[in-house]
Structures are given as structure tokens and as C-alpha cells.
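Novice: What follows is a predicted structure for the sequence shown.
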Amino acid sequence: MATVFPAQSAMSIEAPVNRAVEWLNVHYGDTLHAFSAWLLQTCLVPLESGLRALPWWLVLSLVMLIAWHATRHLGRAALLVGGMALIGAMGLWDKLMQTLALVVVATAIAVLIGIPVGIWSARSNLLRNVLTPVLDVMQTMPAFVYLIPALMFFGLGKVPAILATVIYAMPPLVRLTDVGIRQVDAEVCEAAWSFGTTRWQLLVGVQLPLARPSIMAGLNQTVMMALGLVVLASMIGARGLGEEVLDGIQTLNIGKGLQGGIGIVILAIAIDRVMQGYGVDQRTRNKRIQATKAIAEVSAGGHRDGR
């Protein structure tokens, strides 16, 4: 027989939380709706319309150029372009552009908030101690929970999906920006101070460049988490590849759901490889290039000796 917890100790946060949300909606509802309209009309709609209007061959050419510039490897760049072309061949090109626009806008907002907060946290132990439990809650709270207040404040559509994605995906960027700046060698900073460097010059010229691999890793995780939320976002009106998966679930159409899932995976891999390429610092990249050249020279010399 199941035991029952004492009824006199029962408590619930349901009523006070609902009252707080209702108060915010009553007093700031117009402001929130104005912000929703501004974000939609200024950022998301122009970007999505622009991506959907571009010829497919131009988009693939841009992907090829960006992938090659990030990885310096023609074969990998061609493979990523082939994956993107496969999404188009499955009839999902338009949905791909919608998902890409949603992820780009959400990531841009996360960067505008997350990197400054991470820099501030790196300079203040007090702020870091306050932020740590907040980021833990943001990162571990089920994503469905973020959709509830977003729906109440903004209604159905892409704006609540973007804001829920930002809240869910931003913590890794804040954490790794903080960690990257804190791990910059203190002797390097002291040397910069000895030359009369200002705090801004130290940040822009020394700390951020040296912390770039860590920041790019945080950005990479943020984008991956944003892509992981596109299926849930489709439940509240955000279209794109997530809508394809949701339709497959609702109609028990395994092929359709798998097709949308493959599109999301390919997009995630393409973004991940580009982010990883830009996250490698220049010295490491130069060492890899020199090592590759040395191996090629040794291999060529071996072939000549064999002849």
C-alpha cells in the first residue's frame, strides 16, 4: 500500500507563480507585444524572406566558401555542401531556410546577451556565484516549461520559439566565455598592463583573442542546443524542419519524421564543422598545416626513393 505524505505540510508555488505571470501580462503586455512585433518585422521576417529568395545554387556556393574558409579542407567543404544539397533533394529546402533563419536570430540574441554577461562574470566573482545556480536552472529546466510563459506573453508563433530557444541555449556561451577569459595567462595580462594598456584594450586585444577557442566552443554548444529545440518550437507555431518531424509524429508517418530528422542532423553537422574550424586558434592551425606539408614532403621523398 502506498504511503501518503502528510497533508498539513503540503505547499505549492502554482498560485503565486500564476499571479506573477498574470500581473506581468496585465502591466507589460503591450510592451511585450510591441517587442514581439519589432523582433518579427525587423529581424526574423527579413532574414527568412531573404534566405528563401536566394537561388539554391547561390546558397550552396556560400556554404562551400564559408566551409572551406573555416576548415581549409576542400573535401570536407564539398561533403557539407553535398549534405545541404541532399536536404533540398528531399524537398525540404524551404523548410531548411526557415529553420536556419530561426537558429541564426536566436543565436544572435544569445551572443548579444551571453558574451557580455560572460565577460562581466569573469571580472566579478560575486556575479559568477550568483549566475552559477541561475545558469544551472536554465540549462536543466525542461524546455517545455519555457514555452508556457512564452505562449502567455507572446502567443503562438516564431517569437516565443526564439525567446524560449535563447533561454535554453544561452548558458553554455556564458559559462565558456567566463572560463575562457579566466584561463588567460596572468603573466600575459601583466605584460599588457606594463605597456600602459587600458581595460578595454586588454579585453579586445589580449583576453578575447586568447579566449576565442573557448568562446567558439560555447557558441557551438549554443547553436547545437538551439537546433535541438526546433522540434519543440514547431509545436507553438515555428515552422521549418521541426514541423516536418512533428507532422510525422502526429500522423505516424515514420518516413516523413525521419526525413525531417535527417535534415536537422545534416544542418547540425554543417554548423558544427564550421564552428569547430573557426574555433581553432591560428597557431594550432598553422602547426597543422606545417605538419601536413611535412608529411606530404616525406611521403613524396619516399616515393622518389622507391622509384
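Specialist: Yep, it's here.
Novice: switch to C-alpha atoms for all contacts and neighbour counts from now on
Specialist: Will do.
Novice: Find the helix or strand that the spatially most central residue of the chain is a member of.
Specialist: Nearest to the mean C-alpha position of the chain, by Cα atoms, centre = their mean, lies residue 223 at 1.9 Å. Taking DSSP states H and E as the definition, residue 223 sits inside helix 212-228.
Novice: So which other helices or strands are in contact with that helix?
Specialist: Other helices and strands packing on helix 212-228, by 3 or more Cα pairs under 8 Å, 6 or more residues apart in numbering; DSSP states H and E, are helix 93-123, helix 158-169, helix 171-182, helix 254-279.
Novice: how does it look with 10 Å?
Specialist: If contacts are counted by 3 or more Cα pairs under 10 Å, 6 or more residues apart in numbering; DSSP states H and E, helix 212-228 sits against helix 93-123, helix 158-169, helix 171-182, helix 208-210, helix 241-250, helix 254-279.
Novice: hang on, the residue nearest to the centre of the chain packs against residue 171?
Specialist: No. Using Cα atoms under 10 Å, residue 223 is not in contact with residue 171; the gap is 11.5 Å.
Novice: Can you check which residues contact both of these two?
Specialist: residue 110 (Cα atoms under 10 Å, 6 or more residues apart in numbering).
Novice: in the helix or strand hosting residue 87, what counts as buried?
Specialist: Assigned by DSSP H and E, residue 87 belongs to helix 74-89. Going by neighbour count (16 or more other Cα atoms under 10 Å), the buried part of helix 74-89 is 76, 77, 78, 80, 81, 83, 84, 85, 86, 87, 88.
Novice: so what's the third one up against?
Specialist: Same thing as residue 78. 60, 61, 63, 64, 65, 67, 68, 84.
Novice: Got another one to weigh against that:
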Amino acid sequence: MNSSIFGKFAEDVVNFLFSHFRGGFDAFSAGLGAVIKLLEDGLSAVPFIAMLVILMALALWRKGVVFAVFVGAALYVINYMGLWAQTVSTLALVVAATFFSLVIGVPLGIWGARNKRVEVILRSLLDFMQTMPAFVYLIPAVILFGLGRVPAVIATIVFAMPPVVRLTTLGIRQVREELLEAGRSFGSTDAQLLWKIQLPNALPSIMAGVNQTIMMALSMVVVASMIGAGGLGEYVLSGIQRLDIGIGFEGGLGVVLLAIILDRLTESFGVKSKKKKKKVISTPAKSAPAGNTAQT
């Protein structure tokens, strides 16, 4: 089957990049691979019991006793199935992909919120990134970076970054105009408006973007395992290749339990930010009538 002009164009672009910038891609791959390995080694060095206590304490602080018990039970089930090492590997991949998605996505979201033309360009690009099948990202990633976790993380970043860009832009645009006017009246610069007014008020929306980015990164676990990402995805893929229902179910259950834990924890930060924001906004409104009465 011959590809059309669009397919040939994409192929020519990838081949051009590979031919002329191979050294740069190799250096980038080595650096990113070292970061991922360092992260995984660090997580693997923490004993299971210590990780259990840390995550249960975090769950108790953020969500309460019921969720803390669930986290403990979920981690125990994962460890009982013998999937703790694979879970740590998957967690390292998700954390790395989420971190780089935020490093790239949040500044792009801020830029889009402050520049209408940039927002239009970003919107089209993000639509392309979200609607393109995830398997397509694997082809140029493997050609440029080889097999392993580096191309898996890069493909995951491309697939998982759009939510944080969109929701950062949305959150900043939804900041009330009177807050910005108050900041300008006190002589705030654009940078001060961004850091002291826009970002704090947009934090719930940004945290929702972080939550969605983590969930989309987890959804790439099985796809990324096809190019050597390892972790729980490789366990599920092994079950598919062998038509082994038990292995596939255990790997899928591990992904689901990890996803629930990460989803609820990241969601709790956004919810708390919303509560704080409402409290700050409602306090002056309650004190206003008292002030008017006193003047009267």
C-alpha cells in the first residue's frame, strides 16, 4: 500500500530530522533516559512498607480515613499479586511524563491566555495531538529515539499534555476582571499580576489539568509497553499475547488501582484550592453590610 502525498511529507520530515540531527536526538535520549532511570531507582529504593505508610498518610491528610484505608488495601493487593516492581516502573514513567508535560504545558497555557493569536494556533495543534491515534506517535518516536522508555515517555507527553495547556489557558482567562483592575490600580506589573493574582486564582483549573494529564498518561501505559516501556503495561501486553486472562486481568487491575489513587489525590488539591478561593471572596461580602450600617 503506497502512502499519499501527506504520508510522504510526514515520512520525509522524520527522515530529514533523523539524518541531520541524529547526534542531538541521541544526546537528548541519553539525558532523558538518565532522568527516568534516576527517578525509577529512587522510587525502587523506598521499601514497600515505607511507601505504604507515606501514601496512606497523604491520603489521610487529603481525603480522610476511608480513602486512606482504600489506599492501604489497594497497595496491599498490588503487592500480593507480585506487581509492586512493575507498579513502581509505571509510576516513574507517569511521573516523568507528567512533570515534562507541566514544564512545557503550563507556560504554553499562560502564553495562550495572554495572546489571542497564540491561543488560536495552540488550539489547532492541541486538537491534532488529542485526536491523532496514540499508536501513530510511536512510529516517529521509535525512529528518532530507538526502543525503550525514552520514546515511550515522549509519546506519552505528546498524548497527555493537551489538558494542562487548555485548562491553564481557561483558568487564567476566567480570573475576574475586577481583581486584575485592583492589582493594576496598586501599580502591579504584568509579572506581578500573573504570579500574585492570575495563577493563584487559576490554580483549581490548573490542578484539574494536572489530574487529566496523569489519567491520560496512565491510559498510554499499555500502548507504550509495545516499544519497551515495561511496567504494568508490559504485564497486560503479555496477557494479550498469550491470551492469558489471569495475567491480563491482574495487570489491568494494577493500572486501575494506581489510577484511582493518583486521581483522588491530585483531585483533592484542586478541591481545596476552590474552597479557599470561595472563602476569600465571600468574606468581604459578609462584612460589607456591617460597614454600611456603621456609617449610617
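Specialist: Received it, and whenever you're ready, just let me know what you need. The model shown is predicted, which means the values in this text are computed figures rather than measured ones.
Novice: Mean per-residue distance, the helix holding residue 223 of structure 1 versus structure 2.
Specialist: Average distance, helix 212-228 of structure 1 versus aligned residues of structure 2 after superposition (mean Cα distance after the TM-score superposition for structure 1): 0.5 Å.
Novice: so after that helix, what's the next helix or strand?
Specialist: Following helix 212-228 of structure 1 toward the C-terminus (DSSP H and E): helix 230-233.
Novice: quick check: that following helix aligns to which part of structure 2?
Specialist: Aligned using TM-score structural alignment, helix 230-233 of structure 1 spans residues 221-224 in structure 2.
Novice: can you list contacts of the matching stretch?
Specialist: In contact with stretch 221-224 of structure 2 (Cα under 10 Å, 6+ apart) are residues 90-91, 93-94, 134-135, 137-138, 148-149, 151-156, 217-218, 229-237, 251-252, 255.
Novice: One more: stretch 260-267 of structure 2?
Specialist: Contacts of stretch 260-267 of structure 2 (Cα under 10 Å, 6+ apart): 55, 58-59, 61-63, 67-68, 70-71, 74-75, 91, 204, 207-212, 214-215, 218, 257, 259.
Novice: How about the secondary structure of residue 188 of structure 2?
Specialist: Under DSSP: H, G, I helix; E, B strand; the rest coil, the three-state class of residue 188 of structure 2 is coil.
Novice: List the contacts of it.
Specialist: Residue 188 of structure 2 sits next to 180, 181, 182, 194, 196, 197 when contact means Cα under 10 Å, 6+ apart.
Novice: What's the last one aligned with over in structure 1?
Specialist: This points to residue 197 of structure 2. By TM-score structural alignment, residue 197 of structure 2 lines up with residue 206.
Novice: That match reaches residue 180, doesn't it?
Specialist: No. At 11.7 Å, residue 206 of structure 1 does not count as touching residue 180 under the criterion of Cα under 10 Å.
Novice: With neighbour numbers in mind, choose between these two.
Specialist: Here residue 206 of structure 1 and residue 180 are compared on neighbour count by other Cα atoms under 10 Å; more neighbours surround residue 180, at 24 against 18.
Novice: Count the residues that sit near the aligned partner of residue 249 of structure 2 in structure 1.
Specialist: Alignment note (TM-score structural alignment): residue 249 of structure 2 maps to residue 258 of structure 1. The number of residues packed near residue 258 of structure 1 is 15, by other Cα under 10 Å.
Novice: And residue 293 of structure 2, by the same measure?
Specialist: With other Cα under 10 Å as criterion, residue 293 of structure 2 counts 8.
Novice: List the buried residues for the helix holding residue 223 of structure 1?
Specialist: For helix 212-228 of structure 1, a neighbour-count test (16+ other Cα under 10 Å) marks 212-228 as buried.
Novice: try stretch 247-262 of structure 2
Specialist: Neighbour-count burial for stretch 247-262 of structure 2 [16+ other Cα under 10 Å]: 247, 248, 250, 251, 252, 253, 254, 255, 257, 258, 259, 261.
Novice: filter the contacts of stretch 221-224 of structure 2 to the buried ones?
Specialist: Applying 16+ other Cα under 10 Å to the contacts of stretch 221-224 of structure 2 flags 90-91, 93-94, 134, 137-138, 148-149, 151-156, 217-218, 229-237, 251-252, 255 as buried.
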